[in-house]
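K.L.:
here is my input, please return the structure:
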Amino acid sequence: MLAFLSAPLFGLLTGGDWNPADLSGADLWAIVTSLAGGAVAVTMIALIGTPLAFYLARTPGRISTIAEALVLIPMLMPTLALGILLATVFGPAAPAGEFFARIGLVLTNSPAAFVLAALYSALPTYVLTARSAFVEVPTEYERVARTLGDTQLRVFFRVTLPLAQRGLAAALALCWVRALGEFGVVLIIAYFPAGMPVQLWTDVQDLGIQAVFPLVATFLLATLPAPLWLGLRARRRPA
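P.N.:
Purely as a prediction, here's the structure:
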């Protein structure tokens, strides 16, 4: 099984030309699009997803169950289907798309559309992983802080967040991978400007697999190190 799982690494080491000088202008633009759009999306996800994850972790009941189901639905949808459905909502002929276009945000084939695709792709992953991190924080510490006079907001920032920081870091790392690696949704609503996944697909069609390894290497360097390090770090037992 380990040999089977190691097969991609063998392909990585024995593949085509890795010369960074072979990156084309389109490849470089795709790298910039993915890194910039991914950074904006992950920042927005952290800001809006963290309170939702905390709510799901601390508020049992029917409403939170419905909220969690709504978070799960985009994750469970086939990505091409999700992209098509988003196009019907945010496309130029849709009411929401027309509204955002009037205020200067075109949500198809634009940098804003890339961020939108990354949001829908990565937000559920972050929320569910962050929720698990908050669940692991003992509520007794929060109650003690409240009895000492701290407000709920102060307890969240001074007690809950520090205790959940390792799990939240892992959630952000996974979110980053999902935001940069999404292909199906991006293919439908944000084909231009092409990010790294779409550019890789285009290059494979035009040039073949052996010619795309410089962009593959950049893609892997942008996505693999943080989640791999955090995953290995999480295995360490506390002293």
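
K.L.:
C-alpha only now, for contacts and for neighbours.
P.N.:
Fine.

K.L.:
mind checking the longest helix of the chain?
P.N.:
Of all segments of type helix in the chain, defined using DSSP state H, the longest is helix 25-58.

K.L.:
immediately after that helix, which helix or strand?
P.N.:
Per DSSP states H and E, helix 25-58 leads on to helix 62-76 as the next helix or strand towards the C-terminus.

K.L.:
okay, angle between the longest helix of the chain and helix 62-76 too, please.
P.N.:
160 degrees (axes from the mean of the first three to the mean of the last three Cα atoms, to 10 degrees).

K.L.:
any buried residues in helix 25-58, and which?
P.N.:
27, 29-31, 33-42, 45-46, 49-50, 52-54, 56-57 (16 or more other Cα atoms under 10 Å).

K.L.:
buried residues in the host helix or strand of residue 166?
P.N.:
Remark: residue 166 resides in helix 165-181, with elements defined by DSSP H and E. Neighbour-count burial for helix 165-181 flags 167-181 (criterion: 16+ other Cα under 10 Å).

K.L.:
quick one: list the elements packing against whichever helix or strand comes after that helix.
P.N.:
Later in the chain than helix 165-181, the nearest helix or strand by DSSP H and E is helix 184-189. In this structure, helix 184-189 packs against helix 79-90, helix 111-135, with contacts taken as 3 or more Cα pairs under 8 Å, 6 or more residues apart in numbering; DSSP states H and E.

K.L.:
how many degrees apart are the first one and helix 62-76 in direction?
P.N.:
If I follow you right, that is helix 79-90. 110 degrees.

K.L.:
which strands and helices sit next to helix 79-90?
P.N.:
Looks like helix 79-90 contacts helix 95-102, helix 184-189 (3+ Cα pairs under 8 Å, 6+ apart).

K.L.:
biggest separation within the buried residues of helix 165-181, which pair?
P.N.:
167 and 181 (21.0 Å; Cα to Cα).

K.L.:
just give me the neighbour total for residue 234.
P.N.:
Here the number of neighbours of residue 234 (other Cα atoms under 10 Å) works out to 13.

K.L.:
now show me the structure for the sequence below, then we'll compare the two:
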Amino acid sequence: MARPLRSPWVSSGLTAVAVVLLLAPFVGLLVATHWADFHLAPGDGQAIAVSVGYSLVALVPIIGLGTPFAWWLARRDRRGKWLVDAILLMALLTPPLAMGLLLMSLFGPYAPVGATLQRIGLTLTNSPPAFVAAQFYAALPYYVIAARAAFESVPRELEQIALTLGHSPTRSFITVSLPLARLGLAAAVALAWVRALGEFGVVLIIAYYPQGIPVKLWVNLQDSGLDAVYPLLWVFFLVALPLPLTLGMLARRGRT
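P.N.:
Model prediction:
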């Protein structure tokens, strides 16, 4: 009888260890921050506005394209689907710096595509569209994989019932698939948000300007040292956390 009681203690103990390990760097940040001289460096405010604003913009195509893409991966069994999976995994596994170089070779001012776009007035290097493009390529694979898992958790039988009741595939998707997958989709949006907001490598290569928070953290470190990094990092947490926390609470509230 005593044996089943051990499992909660073991899981609680391992959870505590994981939480302590995750919390340790932020305890270090708390101790290292000079609270008596807490202030943002010049340009930090603009970097915050750039990151938050363009991350919100990037979420639109990420969700708009990624949601049907994830549903297709979860529900369609067709020959060649493994190739689509491979492409998605390649995008996910490519190091951010390398992805930035690949995008530069495609959209740079001397690349064929980039030169063509420049002739019609669209510059995809060191510009707002370049910043959004960098966030899109960095976050889309994460969103698609998480959203795919959310759709795969929805029983297909419920979607089939909706179809037999006369619902169109689109209506079945909106009224059945999306509501049942909302908790996983909320997690996918949260993951895409923090991935886009915190992206450094891709942005560094193709959109150094306008500077967002990750690049500005690097600039502050190079110019003024660690003391100039900590205040902006605290603000980063303040602007990054509300959206995923709110999405999680709303999704769980709708589930109860």
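
K.L.:
which of the helices and strands packed on helix 79-90 of the first structure is buried the deepest?
P.N.:
Greatest average neighbour count among those goes to helix 184-189 (a mean of 24), per mean count of other Cα atoms under 10 Å.

K.L.:
what range in the second structure does it sit on?
P.N.:
Counting by TM-score structural alignment, helix 184-189 of the first structure pairs with residues 201-206 of the second structure.

K.L.:
mean shift between the matching stretch and the first structure?
P.N.:
By mean Cα distance after the TM-score superposition for the first structure, the fitted stretch 201-206 of the second structure averages 0.7 Å away from its aligned residues in the first structure.

K.L.:
give me the contact list for that stretch.
P.N.:
Outside stretch 201-206 of the second structure, the residues within contact range by Cα atoms under 8 Å, 6 or more residues apart in numbering are 96-101, 103-104, 108, 124-126, 130-131, 134-135, 138, 215.

K.L.:
what residues are up against the residue positioned nearest the centre of the second structure?
P.N.:
Among the residues of the second structure, the one closest to the centroid is residue 192, at 1.9 Å (Cα atoms, centre = their mean). Residues in contact with residue 192 of the second structure (Cα under 8 Å, 6+ apart) are 59, 62, 139, 140, 142, 143.

K.L.:
how about it, what's its partner in the first structure?
P.N.:
Superposed on the first structure with TM-score structural alignment, residue 192 of the second structure falls opposite residue 175.

K.L.:
nearest residue to residue 207 of the second structure other than its sequence neighbours?
P.N.:
Nearest residue to residue 207 of the second structure in three dimensions, chain neighbours excluded: residue 126, at 4.1 Å (Cα to Cα, 6 or more residues apart in numbering).

K.L.:
helix, strand, or coil at the counterpart of that neighbour in the first structure?
P.N.:
Counting by TM-score structural alignment, residue 126 of the second structure lines up with residue 109 in the first structure. Using DSSP: H, G, I helix; E, B strand; the rest coil, the structure places residue 109 of the first structure in coil.

K.L.:
out of the helices and strands packed on helix 79-90 of the first structure, nearest to residue 234 of the first structure?
P.N.:
Minimum separation from residue 234 of the first structure across those (Cα to Cα) falls at helix 184-189, 30.5 Å.

K.L.:
helices or strands up against the next helix or strand after that closest one?
P.N.:
Using DSSP H and E, the helix or strand that follows helix 184-189 of the first structure in sequence is helix 196-207. Packing contacts for helix 196-207 of the first structure, counted by 3+ Cα pairs under 8 Å, 6+ apart, involve helix 25-58, helix 165-181, helix 213-223.

K.L.:
buried sites along the helix or strand following the shortest one?
P.N.:
Later in the chain than helix 213-223 of the first structure, the nearest helix or strand by DSSP H and E is helix 225-234. Of the residues in helix 225-234 of the first structure, those with enough neighbours to count as buried (16+ other Cα under 10 Å) are 226, 227, 230.

K.L.:
cool, stretch 211-219 of the second structure as well?
P.N.:
Of the residues in stretch 211-219 of the second structure, 211, 212, 213, 214, 215, 216, 217, 218 count as buried by neighbour count, 16+ other Cα under 10 Å.

K.L.:
give me the residues contacting that stretch.
P.N.:
Under the contact criterion Cα under 8 Å, 6+ apart, stretch 211-219 of the second structure has outside partners 44, 46-51, 197-200, 203-204, 208, 229, 232-233, 236.

K.L.:
what about it, distance to the chain center?
P.N.:
A distance of 17 Å separates the centroid of the chain from that of stretch 211-219 of the second structure, by Cα atoms, centre = their mean, to the nearest Å.

K.L.:
need the helices and strands packed on helix 184-189 of the first structure in CSV with distance to residue 22 of the first structure and mean neighbour count, can you?
P.N.:
Shown next, in CSV, are these (distance: least, Cα to Cα, whole Å; neighbours: other Cα atoms under 10 Å):
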stretch, distance to residue 22 of the first structure, mean neighbour count
helix 79-90, 31, 19
helix 111-135, 25, 25
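
K.L.:
between the ones you listed, which one is nearest to residue 23 of the first structure?
P.N.:
Per Cα to Cα, nearest to residue 23 of the first structure of these: helix 111-135, 21.3 Å.

K.L.:
where in the second structure does the next helix or strand after the closest one fall?
P.N.:
Elements were assigned by DSSP H and E; along the chain past helix 111-135 of the first structure, the next helix or strand is helix 139-147. Helix 139-147 of the first structure lines up with residues 156-164 of the second structure when matched by TM-score structural alignment.

K.L.:
mean deviation, that stretch versus the first structure?
P.N.:
Compared with the first structure after fitting, stretch 156-164 of the second structure deviates on average by 0.6 Å (mean Cα distance after the TM-score superposition for the first structure).

K.L.:
what sits up against that stretch?
P.N.:
Residues from elsewhere that reach stretch 156-164 of the second structure, judged by Cα under 8 Å, 6+ apart: 169, 172, 173, 176, 177.

K.L.:
from residue 143 of the first structure, how far out is whatever residue of the first structure lines up with the last one?
P.N.:
The reference is to residue 177 of the second structure. With TM-score structural alignment as the criterion, residue 177 of the second structure lines up with residue 160 in the first structure. From residue 160 of the first structure over to residue 143 of the first structure the distance is 11 Å, taken as Cα to Cα, to the nearest Å.
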